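Peer 1: Next comes the sequence, and after it the predicted model I'd like to discuss.
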Amino acid sequence: MGFEWPALVSVLTLFLLFGVAANVGRARHRYKISPPAMVGHPRFELAYRVQMNTVESTVGFLPALWLFAYYVDAAWAGILGFIWLVARVWYAVAYSQDAAKRGPGFALSKLVFVTMTVGALVGILGRVLH
């Protein structure tokens, strides 16, 4: 098996990014927040924070996913990546409802991110030292 699973997770992550951006656009329209304003109605601000937090998390996630896939195992990268994706959707939905509910999705996505990052580092060092 090749890199199909991490590739699928990457595409689904792009859909997640599109979805949270579209949600900001809807909130902007619903609460009449004209660009370039980034503050206004609290529901808009929640939608915007969800988008920005998702973008920030994705910046680290995608390299960790692909490094883990290459240096450790592509199938496991796909599994872990899918768990990260589910956790980020959970985070986005929970945060959009109430900022205090974002913790479990955030924690699970961070656990996966750290696992893939450390795994990738171990895999890289294993190759460098041998």
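Peer 2: That came in fine, so what should we check first?

Peer 1: all contacts plus neighbour counts: C-alpha atoms, from now on.
Peer 2: OK.

Peer 1: Just give me the longest helix of the chain.
Peer 2: Taking DSSP state H as the criterion, the chain has its longest helix at helix 42-71.

Peer 1: Which strands or helices does that helix pack on?
Peer 2: The contact analysis (3 or more CA pairs under 8 Å, 6 or more residues apart in numbering; DSSP states H and E) places helix 42-71 against helix 4-30, helix 74-97, helix 103-129.

Peer 1: second one coming, line it up with the first:
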Amino acid sequence: MDGRRLETDRIHLVRDVMQRRNEGSPVLRLHFPLKCSSFITWSAFKPSVHNCSTTVHNRTPRLRGSEEHDPSFDMHDQIAFLGAVTVLAVLQQAYFFLQVIYARRKYKVPPPTISGPLEFERIFRAQVNCSEYLPLFMAVLWVAGFFFSQVTAASCGLLYLYARHKYFKGYSNSSQERLSPIYFSSGVLWILIAMSGIGVLSHILSPVFGLEIAGTLLTMLRKSIIGF
């Protein structure tokens, strides 16, 4: 019972401090006893046990970094580059779709027909191939960005989109011109897959084996990939 009462008093105390902070009122120094032999001191949400009084210091609790003003700021900062690459990928797919529509009109291939002149079939197949790889690209982009490195994942994402653009243009002109861009984009995908695996393993294994073991190994692997 004392433990539950203690936890309830803590919650009420934090709510009172936060309410006063939001209202712009000074946080008063409070003293009240608990039904136990010790008392709790709260300073910036860090409890410590003292005798004879429970104290809230006359200052507003502060959070570290940008969380002091907006707790969601760090999250936005961590996904901004990934979001930008995602928007570019969507716009690129829209451009490929439009190219297929123009090709249908140019070569007089009405939907749902997917066969026609070789020029149309190359454009159509290039668009379909890019669409097929898009879910895989999105998945490894975000996983690598969350668990490994946002900047590195976003950079790889830009390289992948550039390679896909070259692939679409090359395939539209000739089947042979698609080979180099597709090989390059596939290599970028494998890099993103590797970063995703390393990042997820680091997140899972670090609490189990400790940062000294798993963290050191995964840091070495990360440096071998990105060079720093």
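Peer 2: Yep, it's here. Quick caveat, the model's predicted, so the values are computed rather than measured.

Peer 1: After superposing, what score do the chains get?
Peer 2: Here the TM-score for the pair of chains, by TM-score structural alignment, normalised by the length of the first structure, is 0.96; 130 aligned residues with a CA RMSD of 0.9 Å.

Peer 1: quick revisit: out of the helices and strands packed on helix 42-71 of the first structure, which is closest to Leu46 of the first structure?
Peer 2: With CA to CA as the measure, helix 74-97 is the member of those nearest Leu46 of the first structure (5.8 Å).

Peer 1: how much does that closest one deviate in direction from helix 42-71?
Peer 2: Using axes from the mean of the first three to the mean of the last three CA atoms, to 10 degrees, one finds that helix 74-97 of the first structure and helix 42-71 are set 170 degrees apart in direction.

Peer 1: how about helix 74-97 of the first structure, aligned to which bit of the second structure?
Peer 2: The counterpart of helix 74-97 of the first structure in the second structure, using TM-score structural alignment, spans residues 150-173.

Peer 1: okay, the helices and strands packed on helix 42-71 of the first structure in JSON lines with distance to Leu62 of the first structure and mean neighbour count next?
Peer 2: JSON lines is the format used below for these (distance: least, CA to CA, whole Å; neighbours: other CA atoms under 10 Å):
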{"stretch": "helix 4-30", "distance to Leu62 of the first structure": "7", "mean neighbour count": "17"}
{"stretch": "helix 74-97", "distance to Leu62 of the first structure": "9", "mean neighbour count": "21"}
{"stretch": "helix 103-129", "distance to Leu62 of the first structure": "9", "mean neighbour count": "17"}
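
Peer 1: Same list (those) but as TSV, adding distance to Met38 of the first structure.
Peer 2: Output for these, formatted as TSV (distance: least, CA to CA, whole Å):
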stretch	distance to Met38 of the first structure
helix 4-30	9
helix 74-97	16
helix 103-129	23
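
Peer 1: what's the closest of those to Glu45 of the first structure?
Peer 2: Smallest distance to Glu45 of the first structure across those (CA to CA): 8.6 Å, for helix 4-30.

Peer 1: Show me what counts as buried in the longest helix of the first structure.
Peer 2: 43-51, 54-55, 57-58, 61-62, 64-71 (16 or more other CA atoms under 10 Å).

Peer 1: Could you check how far Leu159 of the second structure is from His165 of the second structure?
Peer 2: 10 Å (CA to CA, to the nearest Å).

Peer 1: ugh, wrong one, Val100 of the second structure
Peer 2: Using CA to CA, Val100 of the second structure is found at 14 Å from His165 of the second structure.

Peer 1: Show me what Val39 of the first structure lines up with in the second structure.
Peer 2: Matched by TM-score structural alignment, Val39 of the first structure corresponds to Ser115 in the second structure.

Peer 1: likewise Ala22 of the first structure?
Peer 2: So, by TM-score structural alignment, Ala22 of the first structure is matched to Leu98.

Peer 1: Spit out the contact partners of the residue at minimal distance from the centre of the second structure.
Peer 2: For the second structure, the residue nearest the mean C-alpha position is Phe146 (3.7 Å; CA atoms, centre = their mean). By CA atoms under 8 Å, 6 or more residues apart in numbering, the residues touching Phe146 of the second structure are Gln78, Ile79.

Peer 1: Check Phe120 of the second structure too.
Peer 2: Val100, Ala103, Arg104, Tyr107.

Peer 1: How much space separates the residue nearest to Ala27 of the first structure when sequence neighbours are not counted from Leu17 of the first structure?
Peer 2: Leaving aside its sequence neighbours, Ala27 of the first structure sits nearest to Phe44 (CA to CA, 6 or more residues apart in numbering; 5.1 Å). Relative to Leu17 of the first structure, Phe44 of the first structure is positioned 17 Å away (CA to CA).

Peer 1: for Val89 of the first structure, same thing?
Peer 2: Distance check for Val89 of the first structure against Leu17 of the first structure: by CA to CA, it reads 10 Å.

Peer 1: In three-state terms, label Ser34 of the first structure for me.
Peer 2: Secondary structure, DSSP: H, G, I helix; E, B strand; the rest coil: Ser34 of the first structure is coil.
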